[in-house]
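Asker: Structure here, sequence nowhere to be found:
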């Protein structure tokens, strides 16, 4: 997915505070609506990055969309666009998206199936919801690559995780390890990514790595994490140090959440449009390469239409983003 929010207003609108129990401190990050462009464009809810927090582990971008009736919204149609210094993680709850990239990958994104693309030094891809899609609903996530792997080769991985049952939750682990299950998909920093569907009025306790910070994105229902209630589209942030998380579904229907985690990412990143670098010069160079159709990003075959042009650079130097001190 392309980040068309060139000059985002990043702000923390959710309340932060201690929960009602003796659990860990949870910061609540609220989403802002971001259109993907065009008169019939779908709108996504973005919770990361924002001024209060740039990263959770190496997770640097969280877009949450749907459920959208594509007859009304037009679905997803993102023309070929570039990426540098990151991995894209596509995860659907409903619908189907056709992925094409300059590595030559042609794959479908379906519910419960992980598609992970590594940009390395440069890649381009397109994303289009298929004609079989009636309701489009899912998340698009980005992972920042560490400096030593920032220029690694392009790659594409597809993985279908099994369902694991723990207490009152069905869990699918698409990256890392949780609830006794481990994804075989390699990552460049320690990461966790999982979908959890919680039974109505259930409580689930999970052992987690105390060296990880975590983010819990609520898709459906109202979920209490360590005493703090999260509503749909909110992202709860939990810092390092705890070895467990307790999740309670406060509703009479199943609740769905996405749990993200990772060791704190110690590097400052420069993030603009679809590029992640370490300096303003990195961004200028990547943009020029895309606009000049250099071999850095390759080409996407099979998309019916032109490429997505890069927006103009800001007048000021693009500053590094960093998290507040934990």
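Answerer: Structure's in. What do you need? This one's a predicted model, so the numbers in the text were calculated from it and none came from an experiment. Numbering: from 1, shown residues only.
Asker: drop to CA atoms for contacts and neighbour counts, all remaining ones
Answerer: Will do.
Asker: Residue 144: what's its closest spatial neighbour, skipping adjacent residues?
Answerer: Excluding its sequence neighbours, the residue lying closest to residue 144 (Cα to Cα, 6 or more residues apart in numbering) is residue 86, at 4.6 Å.
Asker: any idea how far residue 59 is from the one you found?
Answerer: 10 Å (Cα to Cα, to the nearest Å).
Asker: so residue 283 touches residue 290, yeah?
Answerer: No: between residue 283 and residue 290 there is no contact under Cα atoms under 8 Å: 10.7 Å.
Asker: circling back: tell me, what's touching residue 86 and residue 59 both at once?
Answerer: By Cα atoms under 8 Å, 6 or more residues apart in numbering, residue 86 and residue 59 have these common neighbours: 142, 143, 144.
Asker: Pull the contacting residues for the second one.
Answerer: Put plainly, it is residue 143. Contacts of residue 143 (Cα under 8 Å, 6+ apart): 58, 59, 60, 61, 86, 87, 88, 89.
Asker: cool, the first one as well?
Answerer: Neighbouring residues of residue 142 by Cα under 8 Å, 6+ apart: 59, 60, 61, 62, 86, 87, 88, 89.
Asker: farthest-separated two in the residues you listed?
Answerer: 62 and 86 (13.1 Å; Cα to Cα).
Asker: the more surrounded of these two?
Answerer: Taking other Cα atoms under 10 Å, residue 62 and residue 86 do not tie; residue 86 has more neighbours (29 against 22).
Asker: mind checking how far that one is from residue 182?
Answerer: Separation of residue 86 from residue 182 (Cα to Cα): 22 Å.
Asker: Equivalent analysis for residue 109, please.
Answerer: 21 Å.
Asker: what number of residues lie near residue 34?
Answerer: 17.
Asker: mind checking the SS state of it?
Answerer: Applying DSSP: H, G, I helix; E, B strand; the rest coil to residue 34 yields a three-state assignment of strand.
Asker: contacting residues around it?
Answerer: 5, 43, 44, 45, 46.
Asker: Now for those residues, which sits with the most neighbours around it?
Answerer: Neighbour-wise, the contacts of residue 34 (other Cα under 10 Å) top out at residue 46, 24 neighbours.
Asker: Below is an additional structure, to be compared with the one above:
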């Protein structure tokens, strides 16, 4: 039976996906806007198109399965999911308002885990039991591993490109790299859609199971990926210019060549992690790639003060989201 609370959860989950789109749009379009390859309006249309293209080409949904397993089934209720989504939306909007490129992925996971642990407390169970440590620790590890991998690949890709183009005329090289940025930003947008839309798919799928609309192990209904990819693409089209400014100009000055390197490195990292079903942050990944590209020039090319502030935002995202979710779930519990 489809209940009003289930409908509300699905709507809020898709709203989160929409917010994820405009919150994380900066990841794939910041460099292409800062290098003036495309106007902001053209860039968001380009990114949104590749976000949605992932719907047709990615069918295994391994990341969605990982998200769905974050909290054990017997601790999941529709109210746990509701509290988690409300917390994730709240933290995403706060970080967007202040122009902080935090992770939409980790705020969703933190919210889901925080609500599940609070539910365990009300059930007089150990709250640690409300978190599947295997997938959760893997996700936490990649808070740090994703940007490091992105940084390393960014350095390697940038060095290779610099070597291949060392004899090219500067004007000709810049023209070609501006064209190549269309390809690299499209690849990054495709990877962003394929990785991030799946996180909400997992939440909606669990919601349907919790309300006995479908049974565990049932194939995911096709409307879920279609709705999630549509929501994230529409969100991307709405912009997110505060974070574009941070990603495109405040970490390091980016040229078209460096934009190609950073976007290519970010896309490669996301393709690899998606292949193994690891929910990583697009934000963390591309930030690491941009830093890696900056380091190939010199260490001082990276604005380390800004970077350290970003890292602190990454570290606090999961615990703050968990606390917000715990508060929301507690209020819902006492109002029932």
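Answerer: That came through fine. Everything quoted here is computed from the prediction, not taken from an experiment.
Asker: TM-score for these two?
Answerer: Overall, the chain-to-chain superposition scores 0.24 on the TM-score scale (TM-score structural alignment, normalised by the length of structure 1); 131 aligned residues with a Cα RMSD of 6.4 Å.
Asker: circling back to that earlier point, of all the shared contacts of residue 86 and residue 59 of structure 1, which comes closest to residue 229 of structure 1?
Answerer: Nearest to residue 229 of structure 1 among those, with distances taken as Cα to Cα, is residue 142, at 25.5 Å.
Asker: That closest one and residue 228 of structure 1, how far apart?
Answerer: Residue 142 of structure 1 is 26 Å from residue 228 of structure 1, by Cα to Cα.
Asker: on that earlier part again, of residue 109 and residue 182 of structure 1, which one has the most company?
Answerer: With neighbours defined as other Cα under 10 Å, residue 109 of structure 1 and residue 182 compare such that residue 109 has more, 23 against 16.
Asker: quick one: that one and residue 94 touch, right?
Answerer: No: Residue 109 of structure 1 lies out of contact with residue 94 (Cα under 8 Å); the separation is 9.8 Å.
Asker: Run a quick neighbour tally on the residue nearest to residue 171 of structure 1 when sequence neighbours are not counted.
Answerer: Closest residue in space to residue 171 of structure 1, ignoring its immediate chain neighbours: residue 196 at 4.6 Å, by Cα to Cα, 6+ apart. Counted with other Cα under 10 Å, the neighbours of residue 196 of structure 1 add up to 22.
Asker: again with the one 10 residues further on
Answerer: Using other Cα under 10 Å, the number of residues around residue 206 of structure 1 comes to 14.
Asker: That one and residue 244 touch, don't they?
Answerer: Yes: using Cα under 8 Å, residue 206 of structure 1 is in contact with residue 244, at 5.4 Å.
Asker: Structure 2: helices as residue ranges?
Answerer: Taking DSSP state H as the test, the helices found in structure 2 are 4-34, 40-57, 62-68, 78-97, 104-122, 133-164, 170-210, 223-237, 241-245, 256-275, 282-295, 304-335.
Asker: For the ones you listed, could you give me a markdown table that also reports mean neighbour count?
Answerer: Converted to a markdown table, these look like this (neighbours: other Cα atoms under 10 Å):
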| stretch | mean neighbour count |
| --- | --- |
| helix 4-34 | 25 |
| helix 40-57 | 21 |
| helix 62-68 | 23 |
| helix 78-97 | 23 |
| helix 104-122 | 27 |
| helix 133-164 | 19 |
| helix 170-210 | 23 |
| helix 223-237 | 24 |
| helix 241-245 | 21 |
| helix 256-275 | 26 |
| helix 282-295 | 28 |
| helix 304-335 | 18 |
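Asker: quick one, what contacts residue 195 of structure 1?
Answerer: Counting by Cα under 8 Å, 6+ apart, residue 195 of structure 1 touches 171, 172, 173, 174, 256, 257, 258, 259.
Asker: again, only this time at 6 Å
Answerer: Contact analysis of residue 195 of structure 1 by Cα atoms under 6 Å, 6 or more residues apart in numbering lists 171, 172, 257, 258.
Asker: Leaving out the residues flanking it, which one is nearest to it?
Answerer: residue 258 (4.6 Å).
Asker: Quick check: which element contains that neighbour?
Answerer: strand 255-262 (DSSP states H and E).
Asker: what residues does that strand touch?
Answerer: Contacts to strand 255-262 of structure 1, defined as Cα under 6 Å, 6+ apart, come from residues 57, 190-198, 212-221.
Asker: Now do the buried residues in that strand.
Answerer: Across strand 255-262 of structure 1, burial judged by 16 or more other Cα atoms under 10 Å covers 255, 256, 257, 258, 259, 260, 261, 262.
Asker: Could you dump the residues you listed into JSON lines with distance to residue 237 of structure 1 added?
Answerer: Below are the buried residues of strand 255-262 of structure 1 laid out as JSON lines (distance: Cα to Cα, whole Å):
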{"residue": "255", "distance to residue 237 of structure 1": "18"}
{"residue": "256", "distance to residue 237 of structure 1": "17"}
{"residue": "257", "distance to residue 237 of structure 1": "13"}
{"residue": "258", "distance to residue 237 of structure 1": "12"}
{"residue": "259", "distance to residue 237 of structure 1": "10"}
{"residue": "260", "distance to residue 237 of structure 1": "10"}
{"residue": "261", "distance to residue 237 of structure 1": "10"}
{"residue": "262", "distance to residue 237 of structure 1": "12"}
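Asker: In three-state terms, label the residue nearest to residue 156 of structure 1 when sequence neighbours are not counted for me.
Answerer: Distances taken as Cα to Cα, 6+ apart place residue 117 nearest to residue 156 of structure 1, at 4.5 Å, with adjacent residues excluded. Three-state assignment for residue 117 of structure 1 (three-state DSSP): strand.
Asker: Residue 117 of structure 1: neighbouring residues, count only.
Answerer: Neighbours around residue 117 of structure 1, by other Cα under 10 Å: 24.
Asker: Tell me how far it lies from residue 89 of structure 1.
Answerer: Computed as Cα to Cα, the residue 117 of structure 1 to residue 89 of structure 1 distance reads 7 Å.
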